[in-house]
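Enquirer: Sequence first, predicted model second:
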Amino acid sequence: MLTVETIRKIKLAHGRDGKTIGQIVKDFHLSRNTVRKVLRSDATRFEYHRTVQPMPRMEGFTGWIVEQLEHDSRQPKKYRRTAKVLYEQLQGRGYEGGYDAVRRFMRRWREEAGLKAPDAYVPLEFAPGQAYQFDWSHEQLEIGGLPMAVKVSHMRLCHSRFPFCQGFPRETMEMVFEAHNRGFDFFGGACGRGIYDNMTTAVSKVLRGKLRELNPRFEELCAHYLVEPIMCTPAAGWEKGQVENSVGLMRKRFLAGRTKFASIEELNEYLLERAVGWAKSQQHPELRDKTVWEVFEAEREMLIRPPKDFDGYRLEHCRVSSTCLVHFDRNRYSVPCEAAGKVVQVKAYAGRLKVVEGGRLIAEHKREFGRDKTVYDPWHYVPLLDRKPGALRNGAPFTSWALPEAIERVREVLRRYDDWDRQFAGILTAVPSHGLDVVAEACRMALSQRTVSKDAVLSILNRQQDDELASEVSIPSRLELGCMPVADCARYDRLLRGAYAAQ
């Protein structure tokens, strides 16, 4: 194979230096035919292209492969066999050649049959505030010292190209809602259209063409933000190519060299900081005289601003157990004891849970994402202490209960008595009606008076309540009579006559 440099030296030796073909042959150790070919041609580069690929081991098997390929071409794409599968089937029929020969034969056959379309795409253009693209990616990171598969949501404005990404522990419906709320909060509004793939949290069923049966809650989200959802064609990632590029941008630029974070919140702050820094330094691909951040600032004025965030929760109905717990997502959460045995509604948000019974909020907890964890609120069990005071000794909700210092000191003093649990339970049951701070102050007064008991604390609470009621009655400093009294001593004589008459 002649290199470009050798061809250049041959032409210079003949055209500039006036050397003959024989001299060039001796100087470069080439054949005369090679030198003549270079001098007679205007080409500056010679390449060899193989027109026929010999495949001797494929003889006798090509007919069977063609039959299988023709059969597969009439099947849906997801049921067509790959080159690897056909190669393994060929080996079962006695084929001793390599896999590469089978792959090249299948590719050439598909090209000749017109089954392989060229990779060509139509460039897309979007007006300010017209559309955004949304997608998920899965990243293997270390969160809090433990390996974790973090689900990262990507939302990218199509006009300004600004990428907004946030990490979540799951990819469920409530996480989709939270990702949109955070994105639209940062952008300052929503676009007219949202471009999605056919994620199961948004699409219940893929119908013919562009028709989709959407999840009702996802439709509520789009209606709240006045967004028209556009679902991509299956396996057509180029229809949302910008957000696909955002995934690579995050992996190669934002997370390059750093995969350890103390929490998901720290990860999200880091991703937002890197996204803003990238946008302020990156030139816009179309508006060359502006950065991505400058175009984004201008696009903000074109976004639709909703009055408030979408109430993004996933609703489930659960029955409260006899231990006042609801089971949700492999974990347990306490509710007030009055709801034991009832069916309640659990509203699952991205980071918290709300429990509703009869349209009334009865409990709220921070959401846990592990397994087999139990989250207690000890105040949910306090009404039971009136009948079961012994639960204070070994009750699971009370083992690590942090109470105000004064109440803790009262408990330590009461431990000297045999019925300390009953007395302390009586003090705790007064908290719902009086308030924790008021009961703590009553405990401090009892400790200062050295009269620590249930009756003493309740007496102080009752006196405080009576004082508050008395202070609410206003007595004027000067009383004025509307009718002045008149002196009449004869009234006494009349009263005496009436008394004698009665005898």
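Expert: Yep, it's here.
Enquirer: contacts and neighbour counts: CA atoms only from here.
Expert: Will do.
Enquirer: And the strands in the stretch 251-400 of the chain?
Expert: Under the criterion DSSP state E, counting those that start in this stretch, the stretch 251-400 of the chain carries strands at the ranges 260-261, 314-319, 325-328, 331-334, 343-348, 352-357, 360-366, 374-375.
Enquirer: count of neighbours near the residue nearest to residue 282 when sequence neighbours are not counted?
Expert: Using C-alpha to C-alpha, 6 or more residues apart in numbering and skipping residues adjacent in sequence, the residue nearest residue 282 is residue 291, 5.5 Å away. One way to gauge burial is a neighbour count; for residue 291, by other C-alpha atoms under 10 Å, it gives 19.
Enquirer: hang on, the earlier thing: right, so of the strands of the stretch 251-400 of the chain, which gets closest to residue 471?
Expert: Proximity to residue 471 (C-alpha to C-alpha) singles out strand 360-366 among the strands of the stretch 251-400 of the chain, at 33.8 Å.
Enquirer: let's bring in a second model and compare:
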Amino acid sequence: MELFERIRRDRRVDPSVSQRELMKRHGVSRRTVVQALSSALPPPRKPVNGRPRVLAPVEEFIDEMLRSDVTAPKKQRHTIERICQRLAREYDFREASYSAIRDYVARRRPEVTAEVRSGQGVVEGMVPQQHLPGEEAEVDFHDVTVELAGKKVVCYQFTFRLSYSGKAIHRVFASCGQEAFIEGHIEAFAVLGGIPTRHVRYDNLSPAVTKVLLGRSRKETQRWLAFRSHMGFDAFYCQPGSGGAHEKGGVEHEGGRFRRNYLVPPPVVETLAELNKRLARIDATEDIRHVHGRLETIGERFAQEEELLRLVPDEEFEPGTVKTPKVRRDCRIVVMQCYYSVPARFIGRKVRVSLRANELLVFDGRKVIARHQRLARRYDFSDHLDHYLEILAAKPGALAGSTALAQARESGAFTEAHDAFWDAAREARGDAEGTRALIEVLLLHRLMPAEAVVAGLRATLRAGSSTPELVAIEARKAIEAGTVAADAPPPISLPEPVLVEDDPDEDEADDGHRAEVISLHARRLLSAGGHPAPQISVYDQLLSKKKGHSA
């Protein structure tokens, strides 16, 4: 087309130019020049007759095999190898190569399938849908890589998306098990302030479905069924396989879009709780975004359906899997082939465990006695140094090589100040007594914030002392001076201790004299009310022989 335009332009600019000159200028034949001058449109090209197709004699036979595959069981359909074998044995055809048959089948199989289903009145395709406010939502998981505490691990992004407004909630969990599945729903319902009134769309996730039955029927897991019944919503399960992805295309696209925009490069965090707080802030900013093809923002459309959602029940649903392991002699329990420490006083007893998506809680009755991040690898362990202090007081030599101390150092709970105090105490008192002095300091974490204890350690070291009592006094001074927050959560102590308020009369009795320093050992001998220890002299009467009575 461009060549013809240049030839015609040259003749239009200079009508006297000859055909021979036009041939020389454009390097074409006389025939091409004549065609260009006679018409602006090039003549159509003649079809090229290629080589005869090698599969032409057996194409109909191959098509017949593909037609039978449309209604055949999924795992009993023709492979390329099987087609080659049948062509050789039944039709004595061996001229075509494996790759030629493979390419032909790849092109013809979808065409044959469409032809068969069209003859049956069924055509594969998609029908655009209209979603009413507050009625429907979609859920899915997506793999994400996170640099968690210095290690790259594969986690799972839970996405809950309202179909009408497009408002989505995203959370990242260590697993895609039932605990994460239920916990993601609880978090989404809490943020949205309600539950869709019609149904929520799912593919056939194992946390919800144990068996795919005929049509849309599914056999659901008991715990998932109980959760749906508690919350009061219905589930819509999509078709198995890739075809079902189109039935919840909104959440499929949303999960990938969010991962590309906010999780690239892989986020670097210490805990998944820190990451989920970041994702919650991002979800809030997404309200000003426009979904493609809509004039209203996500936040404006969500405002229309927010009041139409069903209220969330007041009664909470326990998202974790409940187990009752027995505490072993090493202060550990075994949950899902992973090891978690609990306080030493529970050795030999059974405790109740709530295994959640990202954490594990250990209960004694209704009281939380231990809290751990959930472990993902088999045979991994999580030990808290505070759980072993009572044992270490009797076996101080076991502290140096303990796994609990190594993990406390790695997490930063056992600081350089602790190490310096330990060295000073061992040098002054010997290894055993020096370690016991350190344990006295570690016990302070149950009563005071970590920052206050560290401040007390540094002040004691500056004074050239290694006395636990002085650490307690200096830590209390740091709290009273306001240099550390008195209500800061202790990192080692779990659960949080109940603090007994000081007697106000003690402060009013200050008459200018310095108060007597009471050692930690002496304080333990006093009762909670400050009363003196009971006298046992009255029991001596039982040993004396009364008159008139025989011994």
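Expert: Happy to help now that I have it. Just so it is clear, the model here is predicted, and its values are computed rather than measured.
Enquirer: about what we covered before: could I get the strands of the stretch 251-400 of structure 1 as a markdown table with mean neighbour count?
Expert: Compiled in a markdown table, the strands of the stretch 251-400 of structure 1 are given as follows (neighbours: other C-alpha atoms under 10 Å):
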| stretch | mean neighbour count |
| --- | --- |
| strand 260-261 | 17 |
| strand 314-319 | 15 |
| strand 325-328 | 20 |
| strand 331-334 | 21 |
| strand 343-348 | 20 |
| strand 352-357 | 18 |
| strand 360-366 | 14 |
| strand 374-375 | 16 |
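Enquirer: among these, which is nearest residue 68 of structure 1?
Expert: Closest to residue 68 of structure 1 of these is strand 314-319 (C-alpha to C-alpha; 47.7 Å).
Enquirer: average distance between that closest one and structure 2?
Expert: Comparison of strand 314-319 of structure 1 with structure 2 after fitting gives an average deviation of 3.2 Å (mean C-alpha distance after the TM-score superposition for structure 1).
Enquirer: Point out the other helices and strands that that strand packs with.
Expert: Here strand 314-319 of structure 1 touches strand 325-328, strand 343-348, going by 3 or more C-alpha pairs under 8 Å, 6 or more residues apart in numbering; DSSP states H and E.
Enquirer: gap between residue 241 of structure 1 and residue 286 of structure 1?
Expert: Distance, residue 241 of structure 1 to residue 286 of structure 1, by C-alpha to C-alpha, to the nearest Å: 16 Å.
Enquirer: what does residue 318 of structure 1 give?
Expert: The gap separating residue 318 of structure 1 from residue 286 of structure 1 is 53 Å, by C-alpha to C-alpha.
Enquirer: Residue 57 of structure 1 too?
Expert: Between residue 57 of structure 1 and residue 286 of structure 1 the computed distance is 53 Å (C-alpha to C-alpha).
Enquirer: isn't there a strand covering residue 138 of structure 1?
Expert: Yes. Looking at residue 138 of structure 1 with DSSP: H, G, I helix; E, B strand; the rest coil, it is inside a strand.
Enquirer: which stretches of the stretch 51-200 of structure 1 form strands?
Expert: Under DSSP E, counting those that start in this stretch, the stretch 51-200 of structure 1 gives strands at 131-143, 146-157, 163-168, 193-196.
Enquirer: Now do the same for residue 497 of structure 1: its match in structure 2.
Expert: If you follow residue 497 of structure 1 across to structure 2 using TM-score structural alignment, you land on a gap.
Enquirer: Actually, residue 222 of structure 1.
Expert: Match for residue 222 of structure 1 (TM-score structural alignment): residue 228.
Enquirer: Pull the number of nearby residues for that match.
Expert: The burial count for residue 228 of structure 2: 13, using other C-alpha under 10 Å.
Enquirer: Not including adjacent chain positions, what is the nearest residue to it?
Expert: Nearest to residue 228 of structure 2 is residue 234, by C-alpha to C-alpha, 6+ apart, at 6.9 Å.
Enquirer: And the one you found, how close does it get to residue 199 of structure 2?
Expert: 5 Å.
Enquirer: swap in residue 29 of structure 2?
Expert: Residue 29 of structure 2 sits 72 Å away from residue 199 of structure 2, going by C-alpha to C-alpha.
Enquirer: How about residue 93 of structure 2?
Expert: Taking C-alpha to C-alpha, one finds residue 93 of structure 2 at 55 Å from residue 199 of structure 2.
Enquirer: In terms of neighbours, single out the busier of these two.
Expert: Between residue 93 of structure 2 and residue 199, residue 199 has the larger neighbour count (other C-alpha under 10 Å), namely 18 against 15.
Enquirer: okay, now the residue mapped onto residue 111 of structure 1 from structure 2: neighbour count?
Expert: Applying TM-score structural alignment, one finds that residue 111 of structure 1 aligns to residue 111 in structure 2. Using other C-alpha under 10 Å, residue 111 of structure 2 has 14 other residues around it.
Enquirer: Without its sequence neighbours, what residue ends up closest to the equivalent of residue 369 of structure 1 over in structure 2?
Expert: Under the alignment (TM-score structural alignment), residue 369 of structure 1 pairs with residue 376 in structure 2. In space, residue 376 of structure 2 comes closest to residue 174 once its chain neighbours are excluded; the distance is 7.0 Å by C-alpha to C-alpha, 6+ apart.
Enquirer: So the one you found sits against residue 156, correct?
Expert: Yes. Contact criterion C-alpha atoms under 8 Å: residue 174 of structure 2 and residue 156 qualify, at 6.4 Å.
Enquirer: Return the distance of stretch 131-141 of structure 1 from the chain's centre.
Expert: 10 Å (C-alpha atoms, centre = their mean, to the nearest Å).
Enquirer: Buried residues, it. List them.
Expert: Judged by neighbour count using 16 or more other C-alpha atoms under 10 Å, the buried positions of stretch 131-141 of structure 1 are 131, 132, 133, 134, 135, 136, 137, 138, 139, 141.
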